[in-house]
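[1] What follows is a predicted protein model with its sequence.
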Amino acid sequence: MSDASEALRSELLAVALEAARRAGELLRDGRPDDLGVAATKTSSVDVVTEMDIAAEKLITAHLAEHRPDDGVLGEEGAATEGSSGVRWIVDPLDGTVNYLYGLPSWAVSVAAEYRGETLVGVVEAPLRRETYRAVLGRGAYCDGPSETGRKLAVRPSPPLERALIGTGFGYLAERRARQARIAGRLIPGFRDIRRGGSAAIDLCDVAGGRLDGYYERGLNPWDFAAGDLIAREAGALTGGRPGQPLSGELTVAASPGVFGPLQELLEELGAWHD
């Protein structure tokens, strides 16, 4: 357990919540209504990229104002070392294809590490009207349109053959093809597989009991930093290959009874390599 004070944890949570909320509003309110109609045009993709960058700039400016001595690692290139021992890990728009097409499963992900350990995670999903948050040692919660501070807990673990498992596919065609082959081999042994399009939301859905487990290859720290903490604080187990932490090689999160069998099956099928 980190030696960070309770005051620091509370401060980091407040900063993360406000940064994620502001970025979510920017992305929601700034998205052109006809963006999905023109989704095949290069100009549409450019608009998404511009919104992504604008959201990261908004977040980093907020962090610089309130926590000027902290480091930052962002998907869109933000990278500062800092001197406080705190580092922010930011994905300003997780689920860009969903955003492009007007699907609701996209999110802003903001996490704060202290001396290498994640202390705070916030995932803001504006079109789902949900804010997921967790502080190390304090549990995980979801604030939604009809509730405030609903405590999250993973579902009771079913046998693997009755588990609903989430996954994601990479952007590279060869990797995506292999991931599809592995998913095809997995489906008969599960209740079913879901592909949501946002790693941050998938991890939160494990935390909230909407999925029994989730796995994906090829993620970056900004994809899973906040969602990993939220899932763990809700009672999930997370990791990569057996005995290893979650990483770009493989990310696995599941309720305790599903985690081990799922991880072993993914290892057997070679889901950790292309």
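    Everything's here; your move.
[2] Only C-alpha atoms from now on, for both contacts and neighbour counts.
    Will do.
[3] The stretch 151-274 of the chain: strands as residue ranges?
    In the stretch 151-274 of the chain, the strands defined using DSSP state E, counting those that start in this stretch lie at 164-167, 192-195, 213-216, 237-239, 251-254.
[4] which residues touch the last one?
    Spelled out, that is strand 251-254. By C-alpha atoms under 8 Å, 6 or more residues apart in numbering, the residues outside strand 251-254 that reach it are 203, 206, 212-217, 219, 228, 231, 236-241, 246, 259, 263.
[5] How many neighbouring residues does D33 have?
    9 (other C-alpha atoms under 10 Å).
[6] Use this one as the comparison:
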Amino acid sequence: MTDDLLTLARDTALAAGELVKRRRAEGVTVADLKSSPVDVVTNADRESEALIRSILARARPNDGFFGEEGASGIAEQDAGTSGLTWIVDPIDGTVNYLYDIPHYAISIAVVEGTPDPLTWTALAGCVLNPASGELYTATPGGGAFLGEQRLAVAPAVELSQALVGTGFSYSSQTRAHQGRVVARLLPEVRDIRRMGAAALDLCAVASGRLNAYYERGLSPWDHAAAALIAREAGALVVGENGRPPSKEFILAGEESVVRALELRLLHFGV
């Protein structure tokens, strides 16, 4: 069953990827604002979600759906009756997409349960970067892949040698605090990367391009697929106080790096 779900997720992501890549070539403008003046949504976000939703509904009409944009541009949930829910980010990294920075993604996951990362069980996940064509996939116990290549996290390193990814909130007050944390962390690691697409950051952990990644404030669609991919590549993916990752906190990487980084972040008040 999980293989069939993954095939559907992959085929749907590829179809949406063609759409958003075409729209990017035609030119993109801001359609609306969400949580702040810098939290934008484009028409392509909405078109992508509508396409994904229609493909999934035709294939699996009884499944639930939870997408970032919704019909009115606001996240909304359809519960469904099958016990499965599709968690969708139609364009992760919309600001990158707006500026034509080729680092954005379509993220599609299917989970058993409700769209609550504290309780769901992820069954399949797919993350596609339409600009590069890189396609990440995973199923529980089936491993994580970039195309046909099986993925594994980078080997253990001392924290001082770790390349760490993070992201920032759309709230200016929260961003100011996050900046202070980064300023304290920076001298203690190899370097920091802030690339602007959480799903791709987690996939970078899975592929060994980052040693670790952390962030607060992610929504379920930001990490539903990519956390599974990172975990299947051997990463430890944790939330706050040992709980599963959620909006409160997510930290991923090789286990010893995660444990060392977690201590520093707690000390800095992340």
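    In hand now; what should we look at? Here the structure is a predicted model, which is why all the values come from computation and not from measurement.
[7] would you turn the strands of the stretch 151-274 of the first structure into CSV with mean neighbour count?
    Below are the strands of the stretch 151-274 of the first structure laid out as CSV (neighbours: other C-alpha atoms under 10 Å):
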stretch, mean neighbour count
strand 164-167, 24
strand 192-195, 15
strand 213-216, 27
strand 237-239, 22
strand 251-254, 30
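[8] can I get those in JSON lines with distance to T60 of the first structure?
    Below are the strands of the stretch 151-274 of the first structure laid out as JSON lines (distance: least, C-alpha to C-alpha, whole Å):
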{"stretch": "strand 164-167", "distance to T60 of the first structure": "29"}
{"stretch": "strand 192-195", "distance to T60 of the first structure": "30"}
{"stretch": "strand 213-216", "distance to T60 of the first structure": "27"}
{"stretch": "strand 237-239", "distance to T60 of the first structure": "28"}
{"stretch": "strand 251-254", "distance to T60 of the first structure": "26"}
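[9] Out of these, the one nearest V86 of the first structure is which?
    strand 237-239 (22.5 Å; C-alpha to C-alpha).
[10] name the helices or strands packed onto that closest one?
    Counting contacts by 3 or more C-alpha pairs under 8 Å, 6 or more residues apart in numbering; DSSP states H and E, strand 237-239 of the first structure is packed against helix 221-233, strand 251-254, helix 256-269.
[11] Please identify the deepest-packed of those.
    Among these, ranked by average contacts under mean count of other C-alpha atoms under 10 Å, first place goes to strand 251-254 (a mean of 30).
[12] now the helices and strands packed on strand 237-239 of the first structure in TSV, with distance to P92 of the first structure?
    Shown next, in TSV, are these (distance: least, C-alpha to C-alpha, whole Å):
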stretch	distance to P92 of the first structure
helix 221-233	9
strand 251-254	20
helix 256-269	29
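[13] For G196 of the first structure, find the nearest of those.
    helix 221-233 (13.6 Å).
[14] For the closest one, give me the average deviation versus the second structure.
    Here the mean offset of helix 221-233 of the first structure against the second structure after fitting is 0.3 Å, by mean C-alpha distance after the TM-score superposition for the first structure.
[15] Centre of the chain to that helix, how far?
    6 Å (C-alpha atoms, centre = their mean, to the nearest Å).
[16] what's that helix packed up against?
    Using 3+ C-alpha pairs under 8 Å, 6+ apart, helix 221-233 of the first structure sits against strand 86-94, strand 107-114, strand 117-125, strand 130-135, strand 139-144, helix 199-207, strand 237-239.
[17] Tell me how far the fourth one lies from the chain's centre.
    Shown here is strand 130-135 of the first structure, whose average C-alpha point lies 11 Å from the average C-alpha point of the whole chain (C-alpha atoms, centre = their mean).
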